[in-house]
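> Sequence below, structure please.
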Amino acid sequence: MSQEKQLKVILFEMNGETYGVPVEQVLSIEKVDGITRLPNAAPFVKGVMNLRSIITPIIDVRERFQMGHSKITPDSRIIVVEQDEMSVGLLVDSSKEVLDIDADQLEQAPEMIGGSSAKYLSAVAKIGEDQLLLLLNLKQVLNQNDVAALRANGVEA
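From the prediction side, this is the model:
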């Protein structure tokens, strides 16, 4: 299959499920270190971290998906992405690998795939015989209202 028909995604795990985010949207993957809470922030905003001298808001993806709070373990990672000209860290259970997905493996995410968390998905890919990969829609994980609220809290990353 040609390069134009493949999507490179970074796989990560959350609550036992495999998710992906397109590699071109990822700035870096970091270990969790020194998250500072923000007063009056939304419940899914874990806080901020100083990443290479850039104050970066950290989103608890489990909390955003209404799966409960993340427990930080040695495997936990921050996937730093750019959204609306802001660097944002996504707190996930673990980061796994980079995978090439053929375009014909992608299907639009069904509207009823998981209740309220379905809006945070852009597509579903079948990988292997019985495994599905859920691709995040970053514009929904952190929408313009969320970015505006972070900026109102003084975060300009």
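> From here on, just use CA atoms for contacts and neighbour counts.
Noted.
> Which residue lies nearest the spatial centre of the chain?
For the chain, the residue nearest the mean C-alpha position is residue 90 (4.7 Å; Cα atoms, centre = their mean).
> And it, how far from residue 154?
Per Cα to Cα, to the nearest Å, residue 90 is found 19 Å from residue 154.
> hmm, back to that, I figured the residue nearest to the centre of the chain hits residue 80, correct?
Yes - counting by Cα atoms under 8 Å, residue 80 is a contact partner of residue 90 at 6.2 Å.
> neighbouring contacts of the helix or strand hosting residue 49?
If you go by DSSP states H and E, residue 49 is part of strand 45-51. By Cα atoms under 8 Å, 6 or more residues apart in numbering, the residues outside strand 45-51 that reach it are 33-38, 41, 55-60.
> For the comparison step, fold the sequence that follows:
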Amino acid sequence: MQIMYIIFKLNNQFFGVEVNQVISIERLQPLTEVPGTAHFIKGIMPLRGEITPILDLKERLSMKKTTTTDENRILIINLEDIQIGLIVDEATGVIDIDSTSIEPPFEMISGVDNRYIKGIAKVDKKLLILLDLTKVTDQNENIQLHESSQSIN
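Modelled structure (predicted):
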């Protein structure tokens, strides 16, 4: 079975998330900071009538902090009924991956904790780390995200 993935880069590594998990891909915009939130929650922004919390995905995955460029994008996802944005270095495209070519994650991949990884796929001589977006935040962080999205409304 073929599954469509959105491919993006973090620190020159390729990652993928299932296309059905992503609402849209947006350009990076100015954010309003929300005091007292986790270090990887960069702020909030209005998007299509909703206040959307924005996370730096690299910081969340314990990678180095994102340097802002024109290539940065925000993947807008819906996580437990909260619309959130994930800052990535660059969105590079959409591809089909055969589910039989997805392997379980190795013990530790490029410093990314296995709990965030759904699997690994090799596509066009590139190793793709496939993320499980449902595990990007824990329950306490989901509460913070919900509160920050409600703080303006």
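> what stretch of structure 2 lies opposite the strand holding residue 49 of structure 1 in the alignment?
Strand 45-51 of structure 1 corresponds to residues 41-47 of structure 2 when matched by TM-score structural alignment.
> Write a ChimeraX command that selects only the buried members of the contacts of strand 45-51 of structure 1.
In ChimeraX, this line selects whichever of the contacts of strand 45-51 of structure 1 come out buried by 16 or more other Cα atoms under 10 Å:
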select :38,56,57,58,59,60
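> need the contacts of strand 45-51 of structure 1 in TSV with distance to residue 145 of structure 1, can you?
Shown next, in TSV, are these (distance: Cα to Cα, whole Å):
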residue	distance to residue 145 of structure 1
33	27
34	26
35	22
36	22
37	20
38	17
41	12
55	19
56	17
57	14
58	16
59	14
60	17
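> of the contacts of strand 45-51 of structure 1, closest to residue 75 of structure 1?
Comparing the contacts of strand 45-51 of structure 1 against residue 75 of structure 1 with Cα to Cα places residue 33 closest, at 12.0 Å.
> Just tell me what the closest one corresponds to in structure 2.
Using TM-score structural alignment, the partner of residue 33 of structure 1 in structure 2 is residue 29.
> the helices in structure 2, which residues?
57-60, 139-150 (DSSP state H).
> Report the inter-axis angle for the strand holding residue 49 of structure 1 versus helix 144-152.
Angle between the axes of strand 45-51 of structure 1 and helix 144-152 is 60 degrees (criterion: axes from the mean of the first three to the mean of the last three Cα atoms, to 10 degrees).
> ok, average deviation of strand 45-51 of structure 1 from structure 2?
For strand 45-51 of structure 1, the mean deviation from structure 2 after alignment is 0.8 Å (mean Cα distance after the TM-score superposition for structure 1).
> Just the buried residues of that strand, please?
Neighbour count says strand 45-51 of structure 1 has 45, 46, 47, 48, 49, 51 buried, by 16+ other Cα under 10 Å.
> quick one, what contacts residue 145 of structure 2?
So residue 145 of structure 2 contacts 53, 82, 84 (Cα under 8 Å, 6+ apart).
> Any chance of those residues in CSV with distance to residue 139 of structure 2 as columns?
Shown next, in CSV, are the contacts of residue 145 of structure 2 (distance: Cα to Cα, whole Å):
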residue, distance to residue 139 of structure 2
53, 15
82, 12
84, 14
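> Which residue of structure 2 sits opposite the residue nearest to the centre of structure 1 in the alignment?
Residue 90 of structure 1 maps onto residue 86 in structure 2, by TM-score structural alignment.
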